[in-house]
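S.K.: I'd like to go over a predicted model; first the sequence, then the structure.
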Amino acid sequence: MDIQHGSGGTYRTLVDESPLSGLQWAVFVLCFLIMFLDGLDTVLIGFLAPYIGAEWKLAKGALTPVFTAGVVGLMIAGCMAGILADRVGRRPLLLAAVAVFGVANLATAYCASLEALVVLRFVTGLGLGAAMPCAVTLVSEYAPARRRAFVITSMYCGYTLGGAAVGWLTPIVAQQHGWRAMFVVGAVLPLALLPWLFWRLPESIGFLAERRRDRGAVAALLSRIVGRQVELPALPEQQKVEGNPLAIILSPAFRMRTGLLWLANGAGLLMTFTLINWLPSFLTFKHVPAQTASLSGASLQAGGAIGALLIGWLMDRFGSRKVVVGTYLGAAVASLLWIAVLDRSSAALLLMGFVAGVLVMGGQTGFQVLATSVYPVAARATGLSWMQSVGRLGGILGIQLAGMGIASDVDPISLLQALAIPALVAAVAAAFLHVTPRHVPGNAAVLKGG
């Protein structure tokens, strides 16, 4: 059996046609836990901002550099980690990333100044930014094609559930033990997971096969997936993967698709980072009780988890492009409705946060699925991480604009309604994905039917 990429009889065929094995479930669960911790530690600062601002007596908008530093760290790490993961493997980068954000959170618990907090959130962002693309790529390479969208979006639920957990825990832990205790939680959990990852998390079978690394390991992994011994013949020399991964995703065959993914994902992340960093503060500024504001943020994250599952299921059945376009059109409409619920009950605010999570954060998972299917294994981690990293420029822009608006006394509800604009940009960019080249083998299937 040949393990080359592209044609029938490949390692990919075995993975696609075999039932899910214990090995694959182990990869999915471990990466789900990584994503849970990634989500928890990414949104932690947004939920704790009102507590930090009150303790340090900060002016409105003073924490904008802290939010921005974290996203800059995410962006830089994403660019570097993708290229490294396509060179040295997904597993070592994941282990290092989890260690970095765990240690950085522990240091943040002892932070005594705004300047130190900026630096530590940047370092935390480096770890978080490296973890996500490696985890998504690893899962995509162990998931069968028939269930890939649902598996990836299910794993992405870990991210949103981690964020929701912060919203549920913050009113309890931060009010009773102070905001620093939440950073201790954000440190202990990833550091406790590290030994398990080291023991149980395998390297990507796709990476090992494409890079011609340790044929015995490839055979052993395939044998565990299919439940029988697998023999690997010599690989054709001409099938070796060559070329810089970044050059591949920017080549004429992928350039248009890459640009559209970057634009759509950037618009989506502008919405996502604005909401996860500013929503509790926005509502607090509108005199919503702190507990209700925090629970609204938790509802946002919970909606993201449900949305990810729903959207993954829909994408496997109706095509990724149609589902993503429809989701962001819905997000545009939902953004305009914040004013309708502000003066109503707390339940209405929680419901609105949930709906926003389903459409905005759930919709974001669609781009992860598209990116894993657009690029070949040799450039997959790079393509995914660069899409996320460049897209985070949109996240930085959203955080900055929101901070400037708050500092200028712009009504927070108007800022929430303005998110309809990037929602429309994301929908239009996703709608035009069908104009990208389809002749590259193995990369157009995800757009089928949509």
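M.R.: Received the coordinates, thanks. Numbers count the residues shown, from 1 in each chain.
S.K.: can we go C-alpha only for contacts and neighbour counts from here?
M.R.: Noted.
S.K.: so the residue at minimal distance from the centre of the chain is in which element?
M.R.: The C-alpha lying nearest the average C-alpha coordinate of the chain belongs to Met132 (C-alpha atoms, centre = their mean; 5.5 Å). Met132 is part of helix 114-142 when elements are defined by DSSP states H and E.
S.K.: scan the chain for its longest helix.
M.R.: helix 22-56 (DSSP state H).
S.K.: what's it packed up against?
M.R.: With contacts taken as 3 or more C-alpha pairs under 8 Å, 6 or more residues apart in numbering; DSSP states H and E, helix 22-56 sits against helix 90-108, helix 114-142, helix 148-177, helix 179-200, helix 215-226, helix 255-285.
S.K.: give me the distance from stretch 116-127 to the chain's centre.
M.R.: 18 Å (C-alpha atoms, centre = their mean, to the nearest Å).
S.K.: buried ones in that stretch?
M.R.: Leu117, Val118, Val119, Leu120, Arg121, Phe122, Val123, Thr124, Gly125, Leu126, Gly127 (16 or more other C-alpha atoms under 10 Å).
S.K.: with these in mind, which one is nearest to Ala69?
M.R.: Ala69 lies nearest to Phe122 out of the buried residues of stretch 116-127, by C-alpha to C-alpha, at 4.8 Å.
S.K.: comparison target below:
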Amino acid sequence: MTAGDPRAAIDAAPMSRAQVAAVVITSALSALDGYDVLSVTFAAPAISRDWAVGKAMLGVVLSSGLVGMALGSLLLAPVADAIGRRRMVMLNLLLMMAGMLMSAFSRGVAELSAWRVVTGIGIGAMVPIITPLAVEFSNARWRTLSLAVMSIGYPIGGTVGGFVAAGLLHLFDWPAVFLFGAALALILLGAVTLWLPEPLAFLMERRDDRTLARVNALLRRFALPPVEALPPPPTTPRAVPYREIFAAGQRGATLRITLVNLLFIMTVYYVLSWMPQMIADLGFSPSMATMVSALASFGGAIACITIGIVAPRTDLRAVVAMLMIGLGLATPAFGFTSASLPLLILTGLIAGAFLYGGITGLYALIVDTFEPRARATGVGFVMGIGRAAGALAPLASGALFGIGIDRGGVSAALGSMALLAGLIVALSARRSQPCRADA
């Protein structure tokens, strides 16, 4: 046995196979989130056709999952700080599996919307947990890349899932899209059970008579020597998590990152929710509309890799500001693009790159805003508020479409949210010290 801080040992040592596997699982969970969020948008053109649903009512279906995501982020994610990240991940997978399975058997808008809320609760509580998990399982050298690997799962889920959904829509009907998501959740539940341990940060924060044994078991799993004793716990009393993220020295940072995320997510969920339907409205088949949306996610996957490589060498706030402003400009550009498939693919790729690249950088800023002991609570709060506002984006845009505003006008209105978010981040970058993703 050795003496010292287990966290310092993990930070200094090379990444073990178990750590790599854990980070890969967080990426797979993020990919499932990406697929589950977009599944209803993939199926939307076929649902609209089969049920003769207008855009205003379709907006209700698209928003219902986002309402669930807000509830999950705000209400369930903080529970992970009490019962453990691993248990909460498993609970989220069960909710997502049940919601996707029952969505496939829905027979009307109200029923489908209700099950999308259930699915959204699981998704909403998942992302605030796996985002810090990717950081906590990594050593210091590869922390930024681990976060990028986790983040890239989301556009990969949208890309690969989109191609799969396009094939399913070509061969079967829209319920197959949801059944595929339920099967993926079941597979990942087994992977989490076998290969995702409880992270060190939670074990060190929730100490009891078995903590030393559990920490040493985790260290051995990571190919590190056990420790003789744990470092003393912090002398400051533990605050209630929500009270802690609004403490005097933290309140300003919490409110600022919450506002930025809220504005950016409004544009994000407008693009993600309506892109396939807008393409279908131009005369393309539901399968082709889903294919173009999947290619946009492919552009996002490339952007996530680029962010993971570039971010450690740059001012992260400046990069995030540039990506947000880029999405604010690319969104109306896509909206005004004519019914030309090559042009739609090109503008969709550009919008996807700015969208997913911005999310990746924004996740890093959000995680870095909070201390580890309240990280799930803080990240959950920020994302929950963002998703509550984001749920309004499909509803508001559906209403705007319903009163006759064309896709260019609606896209310009919703794209302005990302522009404003980028300007806020740019101004905060000028006033503060450079923020690096490995902070």
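M.R.: Nice, thanks for sending it over. Not measured: the values here are computed from a predicted model.
S.K.: work out the TM-score between the chains.
M.R.: Overlay of the two chains. TM-score (TM-score structural alignment, normalised by the length of structure 2): 0.93; 437 aligned residues with a C-alpha RMSD of 2.3 Å.
S.K.: next secondary structure element downstream of the longest helix of structure 1?
M.R.: Once helix 22-56 of structure 1 ends, the next helix or strand along the chain (criterion: DSSP H and E) is helix 64-88.
S.K.: in structure 2, what stretch matches that next one?
M.R.: The aligned range for helix 64-88 of structure 1 in structure 2 is 59-83, by TM-score structural alignment.
S.K.: may I see the buried residues of that stretch?
M.R.: Neighbour counts using 16+ other C-alpha under 10 Å place 59-81 of stretch 59-83 of structure 2 among the buried residues.
S.K.: ends of that stretch, what's the gap?
M.R.: 35 Å (C-alpha to C-alpha, to the nearest Å).
S.K.: likewise for stretch 384-400 of structure 2?
M.R.: End to end - C-alpha to C-alpha - stretch 384-400 of structure 2 spans 25 Å.
S.K.: find me the equivalent region of it in structure 1.
M.R.: Mapping stretch 384-400 of structure 2 onto structure 1 (TM-score structural alignment) gives residues 389-405.
S.K.: ok, back up a step: what's the mean distance for the helix holding Met132 of structure 1 versus structure 2?
M.R.: Mean deviation of helix 114-142 of structure 1 from its aligned counterpart in structure 2 after superposition (mean C-alpha distance after the TM-score superposition for structure 1): 1.0 Å.
S.K.: I figured Ser204 of structure 1 hits Pro92, correct?
M.R.: No: here Ser204 of structure 1 lies out of contact with Pro92, judged by C-alpha atoms under 8 Å, at a distance of 10.7 Å.
S.K.: neighbour count for the two, which is higher?
M.R.: Counted by other C-alpha atoms under 10 Å, Ser204 of structure 1 and Pro92 do not tie: Ser204 has more neighbours, with 22 against 16.
S.K.: so how far is Met96 of structure 2 from the counterpart of the more buried one in structure 2?
M.R.: By TM-score structural alignment, Ser204 of structure 1 lines up with Pro199 in structure 2. Separation of Pro199 of structure 2 from Met96 of structure 2 (C-alpha to C-alpha) stands at 23 Å.
S.K.: burial count for Leu416 of structure 1?
M.R.: With other C-alpha under 10 Å as criterion, Leu416 of structure 1 counts 22.
S.K.: before we move on, the earlier item: so what's the nearest residue to the residue nearest to the centre of structure 1 once chain neighbours are set aside up against?
M.R.: Spatial nearest neighbour of Met132 of structure 1, excluding adjacent residues (C-alpha to C-alpha, 6 or more residues apart in numbering): Met35 at 6.6 Å. Listed by C-alpha atoms under 8 Å, 6 or more residues apart in numbering, the contact set of Met35 of structure 1 reads Ala131, Met132, Ala135, Met155, Tyr156, Cys157, Gly158, Tyr159, Gly162.
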